[in-house]
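Novice: Have a look at this prediction, sequence included:
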Amino acid sequence: MPSSSVPISSLQSIKGVGPKRAAVLAEAGIRSVADLYDYFPRRYLDRTVIRRIAQLRDGESVTVVGTVTGTRLEGGGRGRGRFKATVSDGSGVLELTWFRSVHYFSKSIHSGDMLAVHGRVSFFGRTPGMQHPDYDRLGGSGEDGRAEGSADGELYKTGGIIPLYPTSDAMKQGGVNSGTLRAIVHRAFRDQPPRITEYLTPEIMEAYGLMPIGEAYRQLHFPDSAELLERARYRMKWSELFFAQLFFALRRTEERRSLTSARFERSGDKTAGLHERLPFEMTGDQKRAVKEIYHDLRSGHQMNRLVQGDVGSGKTLVAQFAMTLAVDNGLQAAFMAPTEILAFQHYIGLKQVLEPLGVTVALLTGRQKKKLREEQLARLESGEIDIAVGTHAIIEAGVRFRRLGLAIIDEQHRFGVMQRKALQDKAENPHVLLMTATPIPRTLTMGIYGDLDVSIIAEMPAGRQPIQTRLCREDQKPELYRLLRKQIAEGRQAYIVYPLVEESEKMDLKAATESYEQLRGEVFPELRLGLIHGKLPAEEKEAVMAAFRSGELDILVGTTVIEVGVDVPNATVMVIEHAERFGISQLHQLRGRVGRGTHRSSCYLVYAKMAGDAKERLQAMAATNDGFRLSEIDLQLRGAGNMLGREQSGTASSLRIADLMTDGEIMRSARAAAFELVEKDETLSHPEHARLRDYYHTHFRKRISLADVG
């Protein structure tokens, strides 16, 4: 909200906000009345959608309103107690249980309190319950309840819509609950009403049917009806997503105006040779991606394109066409992969395909012997090497290219922003192609990579057999091993993968190594097994992989080091131990190591116990092979920021009211408006855009924290 349009007085100018409450609110980012207006309710209590306790069903997430009829502490000892409260709404009794912060909840919830309780229902016998529910006090005997919460109870009874504000434990302990905030916001609107100047142009308002900003603020905090509330929420979400997309539109326009890259003038012998040597017909998605890349490379503007494709969809072939086009135009290409195994895989694959065409491919990793590395660096700098494949070692200071024209980054989400930028800095504005085999929902792609052009390869190559995925309990492993032996007897190969996570890496590695010895000595003594993990020297990893690829090993036992890039068409069985410890993305990537040939393949997810999110993850894996559908489920379970990780979650985490998981249609509308605006006015310098430009620079530009590369 523009500071010139609202009161900028301190919170202590509002009745009921003294120094103590002001300090608590300041910790939550509410330092002025303007901040208070931007502190939106997280949800609303509408009497028409509240469930009666007698109607509850196991597993559903609901809101219940009732009165606390009893409380009790159970258990004892440090950290082993629990706090329980029973709530009644006249139709039945709901039992609430807290295992954490027991002391706090036992002091906060009392008999007689009227609560709005939100959570997932579980039945224990005939009694419904919720564990660690979220709740809002609507009145009663708790702290601040009588003074500022009783009105909510009356509002609930009359059927009004009650805004419920987010409150942290620190706020609650400081005497500020949702009811307190509601009362403070009400007094602020009454005594210091905001005077908000509309910053969107009349043309945009009319074209997209948006509620005026002042009315949207009022309806968000004090909705008159469900319909007006929905319109207000739409306006706020649309505006937030519009300015996020405006950031992308302005940045892409600026880069295209100021950054010129080598124009790829011709398609020569190398590119033609690659096409002629293809043993199969490319998919429609592959052809479209190649066409889009060629258009970028011939434009004279720097290409910034993300190729997003499911496991086994053929992204590498698309990248090969981009590389041969670079070589045909007298330029070099760099191909950076996140692990040595993946870099080596790409090196072998590119060498086999491209060297017969006269393209020189070299490998650069951190563990190469000094003499070999120096030779490679000299050949790279002289231009003798056309394509350099490597890990992060390719971006080190001593690596120099003669004429780098194309930088390709595989599994780009596993590199930090600065690592990606370091590769781009190896030349004057090289074209950049990012690739990921981790499908990302389309809405999230727009929100995170809004200034990149995106090519999606969803179509799988002809002849690929769908992978059968089955859940397997620990006690079913003898039958699983029988099926695995049968496949190997038919000439196939298999993977057995164990989890390896950073928090327990040493223990996981020890368990994987011990399991390998047991499998080799007791379970499969007649078969040939190999072990691979991240701690092995590069030479040993390469030797084990070469043995498995050539068929000298029947079973490859490993950790998640084989997650991406390993391509052995004869491998048809993937066994993932302790599958409940893996995320959906990892499980899908591991499953993608099989099913790469013409033989029917299977993936077995072995679990010790399955509950909560783990159950949903494993059931989703068994239900579909579609990586894009799985990514949507993953997004629902984990949220945008957690799914992407710190490196990629800038826009997702900067949103205050919009939700990338649910607001896809709003995103598309806002994106269209933002890019259309910048197409008409590249610098927002037209007089009619002055307010919009000022609002963007004052309130959004500093919030969007994405770096200057992909």
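Specialist: Structure's in. What do you need?
Novice: hey, let's count contacts and neighbours off CA atoms from now on
Specialist: Noted.
Novice: and the longest helix seen in the chain, which residues are buried?
Specialist: Across the chain, the helix with the greatest residue count (assigned by DSSP state H) is helix 226-258. Across helix 226-258, burial judged by 16 or more other C-alpha atoms under 10 Å covers 228-229, 231-253.
Novice: this is the comparison structure:
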Amino acid sequence: MTVALTDSVSTLPGVGPKRVDALAALGITDIASLLTYYPFRYNDMRVKNLNEIQDQEQVTLKGVVAAPPTIARFGRKKTRLNFRLLIDHDVVPVTFFNQPWLQKQITVEEPIMVYGRFDANRKQLNGMKILASGNADPMASVYPSNSGIRQKTIQQLVQAAWDQYHDEITDLIPAPIATHYRLLDRQQMIHDMHFPETLAAAQAARRSAKFEEFFLFQMQLQQLKHQDKTQSGVPIAYDNEQVTALTQSLPYELTGAQKRVVNEICADMKRPFHMNRLLQGDVGSGKTVVAAIVMYAAITAGFQAALMAPTEILAEQHANNLQALFEGFPVNIVILTGSTKPAVRKEILPRIESGELNLIIGTHALIQDTVQYHKLGLVVIDEQHRFGVGQRQALREKGDNPDVLAMTATPIPRTLAITSYGEMDISVIDELPAGRKPVSTYWIKSTQIDSAIQFVTGQLQAGHQAYVVTPLIEESEAVDMKNAEAIYERFSQYFAPKYQVGLLHGRMKNEEKESVMAAFKNQEFQVLVATTVIEVGVDVKNATVMFIYDADHFGLSQLHQLRGRVGRSDQQSYCILIADPKNKNGVQRMQVMTQTNDGFVLSQKDLELRGAGDVLGKKQSGVPDFKVGDPVADLTMLSVAQQEAKQLSDQKDWAQQPENNALADYMKQKERTTYLFD
């Protein structure tokens, strides 16, 4: 009978329908996924001498039973089994709690091996299990398990799968790469991940397993990238003179980083391949003007450009800013959102379809079936992580495979850029425009709020405005955090009648939100109490103070985004964090916020403290749950794996080379069965 690693786990003895379901819940469906279901730690079962054991270490002791075991009963159904173990000339008391049945396995003057936790101060062992003498694995694997399947069952199934299928395991990593990085062959690696003789063997296997995992993932990303590069795109032959005229008309000079990024994007647009590029830049680094220049480049080549923003407020802001920027240039702008009135839609849709309107700005309304484009050449997606994969894909499909430029103001550390966006080319604006002053950030305790409010009053007296941010809209018994409505009441009373206070939160209708933001921008009120609705993109140059309640309840990246709402002019701006953190992690985050304005430094720190899912959001992050590799701790290895995958993928005939047969088969199988992103 032929066997293959793709065989279902149901082929193993003792695996019926119930067990199949329990294994599936752990992500184990076939033999391959069982053999790569690796232990997360090992119990060192080797017998140790008493003088080499650390306090509270889990160890195996071997000796002779020196006295008959005794059982003491206490409490309801609770027992304590005691006996003494003679090891050379030392007597070690051993205790087992609530395992009275072990008494039968303990015989005076007979040798015995016991595994447990050693108390070095009292020189006694808190027993966990009695081992069959001579049969104990030197390193016992411990696997993630669930209520449906026991640890011991997983160990037995892995052993059965290994015994029956190990000859089917072939190397996936090409031999030159494996040799160069001194990786174990795959059969040895899988064996030593499950059944290592020593801790050193387990560590060597784990190193090889990490590299394999990173390399295979990067190969998938490179395949996606190559699909984009081979997909016929539309070469956008823009008019260089017209684009230069636009940049020279700007009231300021572009930074070196902006110029570099414009050149990267324009060079990509000229190519006959589909562009899929991520533009990354910190808050206030000038991404919008870069987007404006490249959209104008597409327009000079006779194409339409579309800019999709996550909120109507942001879409309106883009439309207003771009209207001013393109004054005197042949750009016909239209805004299309969910709240565009039917009569207005009816009037503008034919003008989009005819090509008369060549810059279309909006929200997800841009991808509705009724919107037909004349010649869509470039799609710009602002704050792209706020859109689902389906929405981004729908906009791409609106034209004849238009070029895509995704923008994000969430500075993504290199770790996440390599994992989340490995299939995209990345342009980074790593320089702030001249004249921008860094926002001064202070952390205070809640007992110091009154003096902070006096500071805000001073800023209002100087003619500036202030944001006050809180995590909750209304009172909650579950969480002791300040809420927007209570703070709004408090600030309204405090500042009346001299200064006006507004309220903005996510439960308001879009029209209400826009009305409040417009009023704040027009200085109809001086203080805006808000939830994190104001986190992205909103631009009020006169606001110089950001006051954040319960700041330790936000991640660093989110705090940085909020802080970016101030400091948008040449005025000195301030961010005041109010927090009483209850743990070391919270204290660390507050300290880091006061020490740096660099979003990349902060997001890397956020990644270390909170994990990838929390930095970008679980669904948006796209960061896979690696089984053994840690993209933060193992960044160097991840980078090396990416370089090797790229080098191999760049060889057009790599899949036809005999030494890559197993890898090519694996890639084909992955293509058929999985999606990298949701």
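Specialist: Perfect, I can see it now. In this text the structure is predicted, and so the values were computed from the model without any measurement.
Novice: So after superposing, what's the score?
Specialist: The TM-score (TM-score structural alignment, normalised by the length of structure 2) is 0.82; 628 aligned residues with a C-alpha RMSD of 4.1 Å.
Novice: coming back round to it: with structure 2 overlaid, report how far the longest helix of structure 1 is off on average.
Specialist: In the superposition with structure 2, the average deviation recorded for helix 226-258 of structure 1 is 2.3 Å (mean C-alpha distance after the TM-score superposition for structure 1).
Novice: Next one: the residue mapped onto K680 of structure 1 from structure 2 relative to M424 of structure 2, how far apart?
Specialist: For K680 of structure 1, the aligned position in structure 2 is occupied by Q651, per TM-score structural alignment. As for Q651 of structure 2, its distance to M424 of structure 2 is 19 Å (criterion: C-alpha to C-alpha, to the nearest Å).
Novice: SS state for R656 of structure 1?
Specialist: For R656 of structure 1, the assignment made with DSSP: H, G, I helix; E, B strand; the rest coil gives coil.
Novice: wait, what's in contact with the aligned partner of it in structure 2?
Specialist: When the structures are aligned by TM-score structural alignment, the residue of structure 2 matched to R656 of structure 1 is K627. By C-alpha atoms under 8 Å, 6 or more residues apart in numbering, K627 of structure 2 lies in contact with 37-38, 213.
Novice: which stretches of the stretch 201-350 of structure 2 form helices?
Specialist: If you assign secondary structure with DSSP state H, counting those that start in this stretch, the helices in the stretch 201-350 of structure 2 sit at 240-249, 256-270, 287-300, 312-325, 342-354.
Novice: do you know which of those lies nearest T470 of structure 2?
Specialist: Put simply, out of the helices of the stretch 201-350 of structure 2 the one that sits nearest T470 of structure 2 is helix 312-325, at 19.8 Å, with distance taken as C-alpha to C-alpha.
Novice: tell me which residues in the closest one are buried?
Specialist: Buried residues in helix 312-325 of structure 2, counted by 16+ other C-alpha under 10 Å: 312-319, 322-323, 325.
Novice: can you check stretch 438-445 of structure 2 too?
Specialist: Buried, per 16+ other C-alpha under 10 Å, within stretch 438-445 of structure 2: 438-444.
Novice: Provide the aligned range in structure 1 for that stretch.
Specialist: Under TM-score structural alignment, stretch 438-445 of structure 2 corresponds to residues 466-473 of structure 1.
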